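**Student:** Here is a sequence together with a model predicted from it:
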Amino acid sequence: MRQEILTLGKHTLIYGTGIIISRAVSFIMLPVYTRYLTPADYGIMELLFMAIDIIAMIVGLGITGTVFKFYSDYKSPEEKREVICTAIILIFVIASVTAIIGFIVSPNISQVVFGNTDNSYYFQITFVIYFLQAGNNIPLMFIRAMQNSTSFIVINLIKLLIQLSLNLLFLVWFEMGVIGVLYSTLLAELTIASYLHVYTFHKIGFRFSISKGRQMIKFGYPFIFASLSNFVITYSDRYFLNVYSTLTVVGIYSLAYKFGFLMGYLAVTPFMQVWEPQRFEIAKQDKVLPIFKRVFLYFNIFVISVSLFISLFARDFLTIMSDPSYYEAYRIVPIVIIAYVFQAWTFYCNFGIYIKERSKHMAFANFISAMSNILLNFVLILEYGALGAAWATVGSFFIRFLLVYMFSQKSFHIDYGWGKQLLLVILSIFIYMAGRTIEIPGIGISLVKNSFLMLLFGILVYRFILNKLEKSIINQFIRNPVSFVKIAQ
């Protein structure tokens, strides 16, 4: 079991680096965005990229969610390559039709979202970006499936450098505003798409399978409703805020929400990039239950640590990096982080639904959660504004986690060791409340205080969460990190 966990940790680190690089542009550019875009402009930009997400969720037929499962099911390299090629072609056809239709009806969409047609061109560019991003997804999944970590990191690094360079050029030099951000995203996606498709088809050839395509669509289509519900949970609050408040509030709330995404990018997505394909292979072994339980503890230590770090340092970060008009976002950040901890648990604990191919259960759980989110948004946003939107997200994410957990456990029971998991949560709450209680003026002193609290949290985890073997491994690493790395390899 130790070897599997070490391998998982190694690949999580490698692919995590790639994911962080791919998502880094939105955070590296925050000082620029918050100075060269007004909160209202930032709100418009968020609503545009929100449109890309909902389009991808509705029209993708859930195909991307099925790729790893079918790739794992087949044994021969030929059939594995056929799965990838079939998925690429299906996505290409769907994305092409969707982008063309969307380009034509962009004035209507702008009217619905903004109440006018002034932003129609923004939506037309957004549909082109959607087409490129949708086409890039499967080739990137193929690289992950082959565990080609070097290519994965290099591709994401090149994309990051292109986007950063063009963002600085269009926003700072030419002062193009929102359209400059869209152009930089478009050109970066186009560059990466050109390489990815040449590379992928060179590796797999042309191997379309009608039968495999039908299987993917049959298994994946319930995930359309799951994804659509997930979109409602994640983004409907912006719509309510836009209707009942202002674009400025949408911009501030969206900035705070970025920290929830940041937690996912740093802690959850890198792990799931590796764990998602591997868990199907591990499930074939006799040792599946102990591995799932232990990995969940390590996963939670990482997730809770990153969540606590972001919650403690959010105010400091915003003070240093953003314009004063965005400072109030720090009050929303910890609430959004709570929601994303529940989402992390949902991702990990949904295995029974996937292994037993009961995707309708996932769709049902997401639907109920989405309906509760709409109700909570309506009630809480009217009364509490952006803070109400954040708590509505927490409530709906918690409901979804409970439903997914119950369905999954009924299909494939796993002991997750909730005693230690909840103790970990309690320790993090204790540290966070200590940080909120001890208010010290001055950014430098605040940074020192929060750093000390993170160190204290690490000590508490070491003392109360880890077992003797894990403590001895950490002690060995502290005494001689070089030799430890060699042993791990």
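**Tutor:** All right, it came through fine.
**Student:** switch to C-alpha atoms for all contacts and neighbour counts from now on
**Tutor:** Noted.
**Student:** how about the nearest residue to Phe223, chain neighbours excluded?
**Tutor:** Among residues not flanking Phe223 along the chain, Gly62 sits closest, at 5.0 Å (C-alpha to C-alpha, 6 or more residues apart in numbering).
**Student:** secondary structure class for the one you found?
**Tutor:** coil (DSSP: H, G, I helix; E, B strand; the rest coil).
**Student:** Please tell me I have it right and it contacts Gly220.
**Tutor:** Yes: the pair Gly62 and Gly220 passes the contact test of C-alpha atoms under 8 Å, sitting 4.3 Å apart.
**Student:** and here's the other structure:
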Amino acid sequence: MSYSLTEIIKHTSIYSFGRLASKAIGFLLIPLYTRFLTPEDYGVVEMLTMFIALSGIVIQGGISAAIFKFYNECKSKIEQDELICTILVFIFSLSLLFCVCTSLLSPTISLIFLKTEDFSFYVVLMVVSFFFSTIANVPETYLMAEKKSKIFTLISLATLVINLGFNIYAVAILNLGIEGILYASVAARVFNNILLFSVFLNKVSFKLKFNKLKQVLSFSIPMIPAELGLFVYAYVDRFFLTHMSDLQSVGIYSLGYKFAFMISMLLVQPFMQIWQQKMYEIKKDEDAAIKFGKMFTYLFAFVLFAALFMSIFIKDTIAIMAAPEFISAWRVVPIIAFSYVFKSMYLFFQMGMFFNSKTSYLSYIALLGALISICMNYLLVPHLKELGAAFAILISTISIAAITLFVSQRLYKIKLEFLELFKIIMLGSFLFFFYINISIEFPFISIMVKLSSIPVIFFLIRVFNVCNCKAFSFSKLIDSRY
């Protein structure tokens, strides 16, 4: 079965916009937060977010990936409805039990993550928001499996508007600080659930068949150690900064990380959501190995140049958007942004494990990545603080990407375009070192100067024929099947 590159780009673009709407609230509120919160307050919010991320792994595991896999294998609409509804009931029950237990233990959790029991009420509010976020994941995944990208985006936009309004009112008008942020989060999550389930219940017949749950869990549970390993590798830096530095360092680092995370939110995650479904279709083609190699080249190029653009403009952007005490956050952004280039490589080459049902390999790789991250943070954070944490995540990401590529190529070999990848790396490196040395005191002028030189980048891309751009045209993208 052939596939259309246009279809993947189309849905990735729409989901990217939808994900931006649903996840960009923290980014859009940076000017508000950095003026009404101290770096220490920002650090508290980040550590609470870290706890919720860990909770999400425990409760959800690889459920989303399992839905994509088994939903496509269902032979009828009835089977699909049974699968989705059974998973929803399971997630709802488990989440409710978890949240009740966690609320009772909130003083202990506050002590572990924030070195004091004073923030236990914040933990309870965060857990309530987490409950609504978790159960919303099932209808969201259903919309993606059904390729209802426009509905997904409209709901995300509506939630964004409500969330912005609640945050501005609670933080800027009522001056509730961190508590206002958490109240706004709960209210926005409830609103989001109302919208999602109004669509979900209208399209899905409520049917249960718990023998399907065994298949789902047998696929997803082996992925939980992998997710935990990835959590440690991605979040342990905040823990080391909290206990080996201070919450101010956590706040500054977290602001920089939030900017760099836009690479993942806008490109990597939306692509992978579509790719997890399309790769099984492409595998059936005779020339699948070539198609996989070409798609990786495009993904690598897009993410690398996105990280480059982020690095070029980040110092000026933070100077404009954030309060002066947060300006040093720009230093960690290029390091973390380029780590997402390797993160995309790691996620892409998991296909070898998925095709051969070797998901346990992902656990070994992720746990090794976590170990490397712990070691690097232990060595670097005491001396370099925020920069040490950034370099630690870059080193650990490169490590797991290289190992995943090595293992995947032995399970399912694809034809990599080494010449194209080399040209992308060389051009990207040249442009990075060229722009990083441009220093203009006034942010707006600096941005205008850099923007005026952007056409030179596209000229160099065409001169060096990166990704075969001379033979690539919009009409070919629309008409051809890759």
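**Tutor:** Yes, it's here. Fair warning: this is a prediction, and the values are worked out from it, not measured in the lab.
**Student:** show me the contacts for Gln124 of structure 1.
**Tutor:** Shown in contact with Gln124 of structure 1 (C-alpha atoms under 8 Å, 6 or more residues apart in numbering): 102-104, 106.
**Student:** go with 7 Å
**Tutor:** 103, 106 (C-alpha atoms under 7 Å, 6 or more residues apart in numbering).
**Student:** Mind telling me what element it is part of?
**Tutor:** For Gln124 of structure 1, the host element (DSSP states H and E) is helix 120-145.
**Student:** average offset between that helix and structure 2?
**Tutor:** For helix 120-145 of structure 1, the mean deviation from structure 2 after alignment is 0.7 Å (mean C-alpha distance after the TM-score superposition for structure 1).
**Student:** against structure 2, where does that helix fall?
**Tutor:** Residues 120-145 of structure 2 are the counterpart of helix 120-145 of structure 1, counting by TM-score structural alignment.
**Student:** Going by neighbour count, which residues in that stretch are buried?
**Tutor:** 120, 122-145 (16 or more other C-alpha atoms under 10 Å).
**Student:** can you check stretch 52-60 of structure 2 too?
**Tutor:** The neighbour-count check on stretch 52-60 of structure 2 (16+ other C-alpha under 10 Å) flags 52, 55-60 as buried.
**Student:** could those be laid out in JSON lines, adding secondary structure and distance to Met426 of structure 2?
**Tutor:** As requested, the buried residues of stretch 52-60 of structure 2 are exported to JSON lines (DSSP: H, G, I helix; E, B strand; the rest coil; distance: C-alpha to C-alpha, whole Å):
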{"residue": "Ile52", "secondary structure": "helix", "distance to Met426 of structure 2": "39"}
{"residue": "Ser55", "secondary structure": "helix", "distance to Met426 of structure 2": "41"}
{"residue": "Gly56", "secondary structure": "helix", "distance to Met426 of structure 2": "39"}
{"residue": "Ile57", "secondary structure": "helix", "distance to Met426 of structure 2": "37"}
{"residue": "Val58", "secondary structure": "helix", "distance to Met426 of structure 2": "41"}
{"residue": "Ile59", "secondary structure": "helix", "distance to Met426 of structure 2": "42"}
{"residue": "Gln60", "secondary structure": "helix", "distance to Met426 of structure 2": "40"}
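**Student:** just those now: which is nearest Ala329 of structure 2?
**Tutor:** For the buried residues of stretch 52-60 of structure 2, the minimum distance to Ala329 of structure 2 (C-alpha to C-alpha) is 23.2 Å, reached by Ile52.
**Student:** Next one: Ala145 of structure 1 from Ile84 of structure 1, what distance?
**Tutor:** 10 Å (C-alpha to C-alpha, to the nearest Å).
**Student:** Return the residue of structure 2 aligned against Asn450 of structure 1.
**Tutor:** Aligned partner of Asn450 of structure 1 by TM-score structural alignment: Lys450.
**Student:** Quick one: neighbours of its match, just the number.
**Tutor:** 14 (other C-alpha atoms under 10 Å).
**Student:** what about it, helix or strand, and which?
**Tutor:** helix 443-452.
**Student:** same question, Leu367 of structure 2
**Tutor:** helix 359-384.
**Student:** And Gly251 of structure 1, by the same measure?
**Tutor:** With DSSP H and E as criterion, Gly251 of structure 1 is part of helix 247-263.
**Student:** buried ones in that helix?
**Tutor:** Buried residues in helix 247-263 of structure 1 (16+ other C-alpha under 10 Å): 247-263.
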